[in-house]
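> Give me the fold of what follows.
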Amino acid sequence: WSRRHSTLSRHRCKRRWLTNRAMLRLAATTARRSATARFLASAKHAAKPRPPERDLSSRQLFAALGLRTFSREELRQRFDAADADADGYLTRHEAAELFGGALDVEADRKAAARAVLRRLDKDQDNRVSWDEFRSTILEEASRRDRRIWPLAGTMFLGGLSVGAVMPIMPILVSELGLGPADYGVVISAFGFAKLVGNVPAAALVESLGRRPLVAGGLLMIASGYGVTAFADSTLDLAGARALTGLGVAGLVTGSSMAAADLSTPLSRAATQAPLGASFNAGTIMGPAIGGGLAALVGPSATFAAVGGFVALDAIFARVMLSETRGLGSLEDGPPPDTNISTIVRRVKRSLQDSPELRRLCVANYAYWATLAGASMTVLPLVLATDLGGLQALGPGQIGALFAGQACISVVGAVPAASLADKYGPATMIPPALLVYAAAFGALPFASAHSYEAVACAMALQACGSCLLGSAPSAAAVNAVPDKDRAAALAALRVCGDVGLLTGAAALGGVAAWAGTDAAFFCASFGLVASAARFRWAAPVST
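Alright, predicted model coming up:
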């Protein structure tokens, strides 16, 4: 019994050992399978794509909300329209409905809604209150876009080239033996080409974009300077100046449309101001560079060198500038089918439908006609003539006075633009015209007294010009729908160029017939009448 009992015990122990070993193997296999399953599950989860994120720009958000004036009433109306359940908050679902008509894919709408919350939700509670909505929208709409500074640099280089050739052109004309009539043809070719080029430039800026037109305009200016370097007749010089005028039309159109794309009604004047200030700063510095270069290599070689410099500016514009066409669009699409006939129809429709644009065009004509006639034609004659026993000023002194005006324009451009954005660009136009009128009204008395008094009157004139600044362009962009911006700016520039061409002849004729004092008084009266008409013709809604 004892031997049998021990044998059975050994068999039982062996069986328990085998059972435990099998259980351990099963446990290990189960663990391996669980680990494999977890690894595969984690890999599958990692490979699953996350919801797409969307970088929503301020302009896209403004476009989705349908904002135009950014007034408190408009913001309240848009917020209430988006707040479907009227609980005083915008949720992610309500934000997605803002893009229902613009984005066809549900994932895109959800991604855009998340972008809205990231931008507007300041306290990170996944909903947007009215205070968050209003403060964030106004803050972003009032901010100057940093992308305007490379464009301002391009305009500075362009102004530098324009200033460099200003003292050289009369020398080149003298070397070619051209008379006053021939020189008048050369000057008129530039103005006429710029006038004609405004509408085609407006069509190209819509179809090609802003950056190509800025760079292409600079290349045309460079070509004009290059042709000028080899001109040996009136026809050659007039053709070169016409080519330069077409380039200026393209440059101004592209830069002004880019500034309009990058701005809102709360920042439009402040965004456009650096362009004019940079160009004026370059114009101030240019004559010294051009004069020194001409003394070294001669006028023709200087024009060729300046042309090469402008070509480098075109390359800078092509590389550094951002394309702003379609900045507020949510989806990429083909460029609009825009041609010259389309722009002409839009110009006619905008002038018919917008009383604001019509009064802006009249005021812009009056300003440029006075600038060309009284400031560019009659005033230099007064400064170069002995009046009241005073000695006439030399070219350097006359240039210093006009450079002082440009300095005032550079220094005062940004503060004047801030006032225009605060009170409205259209509000600034009548006071600016009246200050301009006061300056020309004071010139007859100043010129009979002393040239220091003339300098004060010219400083007052620069203040009026500075107040006006970019207000007409900003008001024109605000007055029409976004798709008609190029047409509105083309209409405004056409009226200004017509004033530039006709003002010199009109006020120059008055000066020849009745004297320079009568020309100044006529200019002052015309500006006062234009300011009064602009104020009385204001739309009832403004």
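> from here on, contacts and neighbour counts on C-alpha atoms
Fine.
> Count the neighbours of residue 152 for me.
Neighbourhood size, residue 152 [other Cα atoms under 10 Å]: 22.
> what separates it from residue 455, distance-wise?
29 Å (Cα to Cα, to the nearest Å).
> now do residue 119
Using Cα to Cα, one obtains 51 Å as the distance from residue 119 to residue 455.
> To compare with the earlier structure, here is another sequence to fold:
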Amino acid sequence: MTRTRPDSAVDETKLPTDIWVLVAGAFIVAIGYGIIAPVLPQFAESFGLGVTAATIVVSSFAFFRLVSAPAGGRLVNRLGERPVYVTGLLIVAASTFAVALAQTYWQLLLFRALGGLGSTMFTVSAMALIIRLAPPTARARAAGRYATAFLLGNIFGPVVGGLMAGWGMRVPFLVYAVALVIAAAVVYFRLGRNERLLAAEAKAAEERAAEDGDPEPDPANGTAAGESPEPDTVEPDRSTMRFREAWQDSAYRAALVSVLAHGWTSMGIRVAIYPLFALHVLGAGAGVSGLALTVFALGNTVAVAAVGRWADRLGRRPFILTGLLIMGVSTIALGFSGSVAVFFVLSAIAGIGAGLLNPSQQAVVADVVGPHRAGGVVLSRYQMAMDTGAIFGPIIAGLLAESLGYSAAFAVSGAVVLLAFVVWLSGRETLPSREDGSQPAQR
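Coordinates of the predicted model:
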């Protein structure tokens, strides 16, 4: 059943300053990644080992993200979100700087792969921070703003990278490394500042209460002795949510399937198959291939910017189901594009579907974990599902394209998305109740 909030309830829920700090950090990271994305395959190929060796460098980053995700989740549970986030960014910065200095292909492969370890750390911890900091009535909006920052960075990053084309292939990696250090500094100092301000305010309130002769605060819950604690001042329970517990929730199980489909299509075949289809089937040049990716990103950005507020009002499921249906049908239709114009239109539609899906399914996972539980392992499994789709989707689609043609590759990829749609038909709505913030019953 769809849950609806009055407009005023949505408008009054403002995103905390810390969320905007994370959004700023995401934009810096994304624009830096956009700078190196067009250069990395060419840089790898410059060592003279061929196209396959170059693509292995690109895939090694995602592969190491996948294998390190469980450890990243445990680190978040043990050390906390902010230290893991900052450390992950600095690891990627160091590995990117090393890539710029690589003298052999194997050095390049090793340094780029190590960056995947740091990427997992800051990705999982960022999701955990959003869950903890965003109000329950604004989780989809917070996830949408964070995703929009990444999308805008990925749109403008290649433009900046193109302006650096004459500076050599190593310079973009140095620029990206510096950008990551800046992002780490922004998150470390701004989030730390907000936490110190809150602590200072709490201490000042205690001192004023003591001067006024008020009862001593109860150290267990921050209230005066003998008084009932207010709901929003109770010390949160930071117990750990285990994967087995989350797996019992139909919404979490469905989210794992849909994020795998999202990784397969939006992150996998979009980068690996779209350009090849434009080149070999439509006879278009490299410029058209790149423009198709931009059109997809623009459609994604428009949808993401709008969906957050509405998913926090009407529920997560309507947008997840609509996004999966749009993305699945348009992906299948892409394989039958007969012109560049049709290809562009369908790319934009697929981007809109992905934009409706992603913030909503991230909000579902946030709802399942909740702000008072440590869910690093649960979040890492979610990240692993997406990386699995991003790694194996292009490989399977590539084999299908070579053996049966591109139409078959797009058809199977779209079918994976529609399978996720079917799974979500039995997934529960997780939007918390406006009255008390409680979750709908699990099923």
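> tell me which residues in stretch 177-197 of the first structure are buried?
178, 182-183, 186-195, 197 (16 or more other Cα atoms under 10 Å).
> got the residue ranges for the strands in the first structure?
For the first structure, the strands defined by DSSP state E cover 89-90, 128-129.
> which residues does the residue in the second structure that residue 190 of the first structure lines up against contact?
Alignment note: residue 190 of the first structure maps to residue 61 in the second structure; criterion TM-score structural alignment. By Cα atoms under 8 Å, 6 or more residues apart in numbering, residue 61 of the second structure lies in contact with 112, 113, 114, 115, 116.
> again, only this time at 10 Å
By Cα atoms under 10 Å, 6 or more residues apart in numbering, residue 61 of the second structure lies in contact with 109-120, 391.
> want to try CSV for these, with neighbour count and distance to residue 352 of the second structure as columns?
Shown next, in CSV, are the contacts of residue 61 of the second structure (neighbours: other Cα atoms under 10 Å; distance: Cα to Cα, whole Å):
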residue, neighbour count, distance to residue 352 of the second structure
109, 21, 34
110, 17, 36
111, 24, 35
112, 26, 31
113, 24, 31
114, 19, 33
115, 26, 30
116, 25, 28
117, 26, 30
118, 28, 30
119, 26, 26
120, 31, 26
391, 21, 22
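> Of those residues, just say which sits nearest to residue 177 of the second structure.
residue 115 (10.9 Å; Cα to Cα).
> And that closest one? What does it align with in the first structure?
In the first structure, residue 115 of the second structure lands on residue 244 (TM-score structural alignment).
> cool, and residue 129 of the second structure?
With TM-score structural alignment as the criterion, residue 129 of the second structure pairs with residue 258.
> if we can go back for a sec, hmm, the match of residue 115 of the second structure is touching residue 193, no?
Yes - between residue 244 of the first structure and residue 193 a contact is recorded at 8.2 Å, counting by Cα atoms under 10 Å.
> got any residues that touch both of the two?
What both residue 244 of the first structure and residue 193 touch, as defined by Cα under 10 Å, 6+ apart, is an empty set.
> Could you identify the longest helix within the first structure?
The residue-count maximum for a helix in the first structure (DSSP state H) belongs to helix 2-47.
> residue closest to the middle of the second structure?
residue 147 (6.2 Å; Cα atoms, centre = their mean).
> Now do the contacts for the equivalent of it over in the first structure.
Alignment note (TM-score structural alignment): residue 147 of the second structure maps to residue 276 of the first structure. Counting by Cα under 10 Å, 6+ apart, residue 276 of the first structure makes contact with 152, 155, 156, 159, 282, 409, 410, 413, 414, 466, 469, 470.
> quick one: the alignment partner in the second structure of the last one and residue 203 of the second structure, what's the gap?
Pointing back at residue 470 of the first structure there. In the second structure, the residue paired with residue 470 of the first structure is residue 359, using TM-score structural alignment. Residue 359 of the second structure sits 37 Å away from residue 203 of the second structure, going by Cα to Cα.
> Please say which of these two ends up with more neighbours.
residue 359 (29 against 12).
> which residues does residue 297 of the second structure contact?
Applying Cα under 10 Å, 6+ apart, the residues near residue 297 of the second structure are 148, 151-152, 154-155, 266, 291, 303, 347-348, 350-352, 354-355.
> and the gap between the closest residue to residue 442 of the second structure other than its chain neighbours and residue 426 of the second structure?
Sequence neighbours aside, residue 249 is the residue nearest to residue 442 of the second structure in space, at 5.9 Å (criterion: Cα to Cα, 6 or more residues apart in numbering). Using Cα to Cα, we find residue 249 of the second structure at a distance of 11 Å from residue 426 of the second structure.
> hang on, the earlier thing: the match of residue 129 of the second structure and residue 268 touch, don't they?
No - using Cα under 10 Å, residue 258 of the first structure makes no contact with residue 268, being 11.0 Å away.
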